[in-house]
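K.L.:
just a sequence and a predicted model for now, questions to come.
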Amino acid sequence: MICRRNVYERVSVGLIIVLLIIYLMGNTSLFSFIPSYMLTYWIIPGLWMVFILFMWFKVPKMHLETKLRHKGTILVWAFNCGVAMLMANLFAGMIQGFGKSPYSHSLQGILMNILFIFPALVGTECIRSYIMSTFGKRHKLKVACGVIVLMTFLGLNIGKLVQLTTLKDLTMYLAEQLLPSLCENILATYLVLCGGPLASIIYVGMTAAMEWFSPILPNLDWLAKGVVGMAVPIGCLMVVSSRYSKLTKEVKAYRIKEESIWQWAPTAILSVLIIWFTVGVFPIYPSAIATGSMQPMIDPGDVVLVRKVQDVEDVEGLKIGDVIQFSRDDILINHRIVDVLEQEGVTVYQTKGDNNSGIDSRLVKIEEVKGTIVGVVPKVGWPTLLFKSSNPEDLIDIEF
């Protein structure tokens, strides 16, 4: 028995090496001497098909953890998860609109895309299943974490990743690609654990089929893609894990211990959303106040909630009495509009702090307006002020 287990483990290590080699072929310049079209549409798919045949006929078979009578039910769940993802994307598209697919839908284009997508998908999920079946019986939680991280890493585009230079670019990449990929791999790994490779192939394949073969696709912004890409897999995971627990009638205490990897996912997503809000990627963002120029409405140490200016129409809609946030010499100032003027045919705003004795000496231009104040949270900005206090010169140009 120990000898047979060693064979399975050696095979699993070999499968991981094969996976890494194919990834390097498609995502690095190590094989740049091969024409990219030939590498992408012929060599790599060919390797995947040879690999699948090898696994089917030569690799020792592993038995599923799930009883055979439950497998059909789990496959139905996997299909329902795929439907949920498709419906969520369609619903989001109804809100934000649809656009034409960038992929070819000629007969040749469809055949080439099938050749590009599905051998890799089937091969990857077979490897995922084999690793979980080999190592997961003894160290289920650790192995699941390792598989999730490995598969998420192999889904990264290294070329695009190294081009990220700003916090905004990194945040958008995390929201649009990395975190949805992580959530998809969490669900796919759980489906593999419950129902074998076919379960994850059904789920992942349905999502891939919509992206590659639908003539129109939801035209979603990066934030909407992130919300759909994280919320749907995690929601499906919670439903499937709950039903699977009832299906197999396992001991409650054991399930709590073993499923902790799935239970932290909603907390992780909530933490990410809080970070996004803090760094200002939502339409409303927080900003700490350092001065008392807007007392009694806003005290030093308060945090104001600022609704971003989205376009020129938002700025032109500003009126006397609105409290706006605007930038001046890299400093953010929050003052009230006291007059709307025209200067050389361009709209400008006269502002004043409620606690100041006079109006601001400089007019605010349209391009300087960041947003309008829609709320105040008292005193929670004091930690930010402690950092700013070491650089008092930053506040010299603010008028009191």
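P.N.:
That came through fine.
K.L.:
could you use CA atoms for every contact and neighbour count after this?
P.N.:
OK.
K.L.:
quick one, what contacts Ile202?
P.N.:
By Cα atoms under 8 Å, 6 or more residues apart in numbering, the residues touching Ile202 are 75, 78-79, 82.
K.L.:
any idea which helix or strand comes after the host helix or strand of Lys225?
P.N.:
Using DSSP states H and E, Lys225 maps to helix 222-248. Tracing the chain past helix 222-248, the next element assigned as helix or strand by DSSP H and E is helix 252-258.
K.L.:
and the next element down the chain from that following helix?
P.N.:
Going down the chain from helix 252-258, the next helix or strand is helix 260-279, by DSSP H and E.
K.L.:
okay, now the one to match up with it:
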Amino acid sequence: MKRGYVKLYVLGISMFVLLLANLFIFKIANPYIISGLLFLFLIATIITLGIEKDNFRYKKDVFLNIVIILLIYYFLTYFFGLFTGFLKSSYSLKLVNIFKNAFPILLVIVLSEFLRYIWVSKSKENKIGLIVGYLGFLLIDVCLMLNTYDITSALGLTKMICLVVFPSITKNILLTYVTYKVGYKNCIFYRIIVDLSVYILPLFPDFGEYINVILETVLPIIIVIRLNNLFNYYDLRKIKESRYTKKNLIIYSVITFALLVIVTLTSGYFRYYALTIGSGSMTPKINKGDVVIVKKLKDTEIYDIKKGDILVYNHDDKIIVHRVNKIIKNNGQINFKTKGDNNNTADSWQVKQDEVIGIVKFKIRYIGMPTVALNELLNG
């Protein structure tokens, strides 16, 4: 192993471990502190690995393509906002407050993208180094949102994964790709437009947070596909290999579709959603770690629930998945008695109409075990 790679691994793993410790132990989300951490790593990286001159071709072409795609993106989203309505920004638009809110994030952007540039330039022939760096930048995004979502709760962890991790995955793929091809300047520009717009723009289309996250997840993939085609066009050696462009398009499309399905099913925003089972009360029909697909019921559909259906409902701020073993109708109202298949006795309470969420349609065995294990780890 080359000596330079050893230094690269040591720096990368150190940053990754420290960010991981922050995620689960220190839980620091202050952007100034994270900027300080990035600055220290940047200095250590420059001293240890050095820095290469930013001497890339096609920077202007990449910049132009990013600008065009962002203009189209914002035009379309605000156009459809005419039909869905708009939300007023929750941030003050006074110049002083804009600076106060945006400056710490700007620091994180500049430092992280400069660090990414050095990291990528030193890892071009080392896939492991690129992956370690990529995961580190992914963790930075997560750490910045620790004050927004409580990852010690199942709901908070799910929201963090859906609303932060998924968009960050595709965003960092784009930023790493652009850095690899043309350096850091276009990445800084992209992030200033996308990440700081929340502090600058007065109105935003009211799509709902989960539709927004789908858009934020797809946008970087669209840009990657466009830039990949651009570089294939410019590189004469790759023109004959244009079939790979189609192959990449298929791969990106599959990844995008998979992410959309995951976000859709885990969000709870749509008619069907996925729910991880955290107990064994429904064994053997549904085991701990299984994921069930829940069909949310309208008020009129609650009357169609039959004895034997597996009901999903809220009780004492907990989501319970138990089987209906008795239906109680009284003066037009309908309540349910439920029991876990693996429990000796029925539940002591009655489930009211307004507590019903939906019914289980089908299950997927054990794919939720990582979520269960992580939740148990966080909650002791």
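P.N.:
Yes, it's here. What you see is a predicted model; the values in this text were computed from it and never measured.
K.L.:
could I get the TM-score for this pair?
P.N.:
Once superposed, chain against chain, the TM-score is 0.63 (TM-score structural alignment, normalised by the length of the second structure); 322 aligned residues with a Cα RMSD of 5.2 Å.
K.L.:
about what we covered before: give me the stretch of the second structure that the helix holding Lys225 of the first structure matches.
P.N.:
Here helix 222-248 of the first structure aligns to the second structure at residues 209-235, judged by TM-score structural alignment.
K.L.:
can you pull out the helices in the stretch 251-380 of the second structure?
P.N.:
Along the stretch 251-380 of the second structure, counting by DSSP state H, counting those that start in this stretch, helices occupy 369-378.
K.L.:
out of the contacts of Ile202 of the first structure, which end up buried?
P.N.:
75, 78-79, 82 (16 or more other Cα atoms under 10 Å).
K.L.:
and which of these is nearest to Trp264 of the first structure?
P.N.:
Ala78 (21.2 Å; Cα to Cα).
K.L.:
in terms of helix, strand or coil, where does that closest one fall?
P.N.:
Put simply, Ala78 of the first structure is helix when judged by DSSP: H, G, I helix; E, B strand; the rest coil.
K.L.:
which residues touch Ala88 of the first structure?
P.N.:
Per Cα under 8 Å, 6+ apart, neighbours of Ala88 of the first structure: 228, 232.
K.L.:
could you measure from it over to Asp221 of the first structure?
P.N.:
14 Å (Cα to Cα, to the nearest Å).
K.L.:
coming back round to it: which parts of the helix holding Lys225 of the first structure are buried?
P.N.:
In helix 222-248 of the first structure, counting by 16+ other Cα under 10 Å, buried: 223-234, 236-238, 240-241, 244.
K.L.:
buried ones in the top strand by length along the first structure?
P.N.:
The strand that spans the most residues within the first structure, counting by DSSP state E, is strand 331-343. Neighbour counts over strand 331-343 of the first structure (16+ other Cα under 10 Å) mark 332-338, 340 as buried.
K.L.:
list the helices and strands it packs on?
P.N.:
strand 323-328, strand 346-352 (3 or more Cα pairs under 8 Å, 6 or more residues apart in numbering; DSSP states H and E).
K.L.:
check which helix or strand His164 of the first structure maps to.
P.N.:
For the record, residue 164 of the first structure is Leu, not His. Using DSSP H and E, no helix or strand contains Leu164 of the first structure.
K.L.:
where along the first structure do the strands fall?
P.N.:
Under DSSP E, the first structure gives strands at 98-100, 216-218, 284-288, 303-308, 323-328, 331-343, 346-352, 364-365, 369-377.
K.L.:
mind checking which of these is nearest Ser12 of the first structure?
P.N.:
strand 216-218 (37.2 Å).
K.L.:
got a markdown table for the buried residues of strand 331-343 of the first structure, with distance to His139 of the first structure too?
P.N.:
As requested, the buried residues of strand 331-343 of the first structure are exported to a markdown table (distance: Cα to Cα, whole Å):
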| residue | distance to His139 of the first structure |
| --- | --- |
| Leu332 | 52 |
| Ile333 | 55 |
| Asn334 | 55 |
| His335 | 59 |
| Arg336 | 61 |
| Ile337 | 63 |
| Val338 | 66 |
| Val340 | 67 |
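K.L.:
Leu20 of the first structure: which of these is nearest?
P.N.:
For the buried residues of strand 331-343 of the first structure, the nearest to Leu20 of the first structure is Leu332 (47.8 Å; Cα to Cα).
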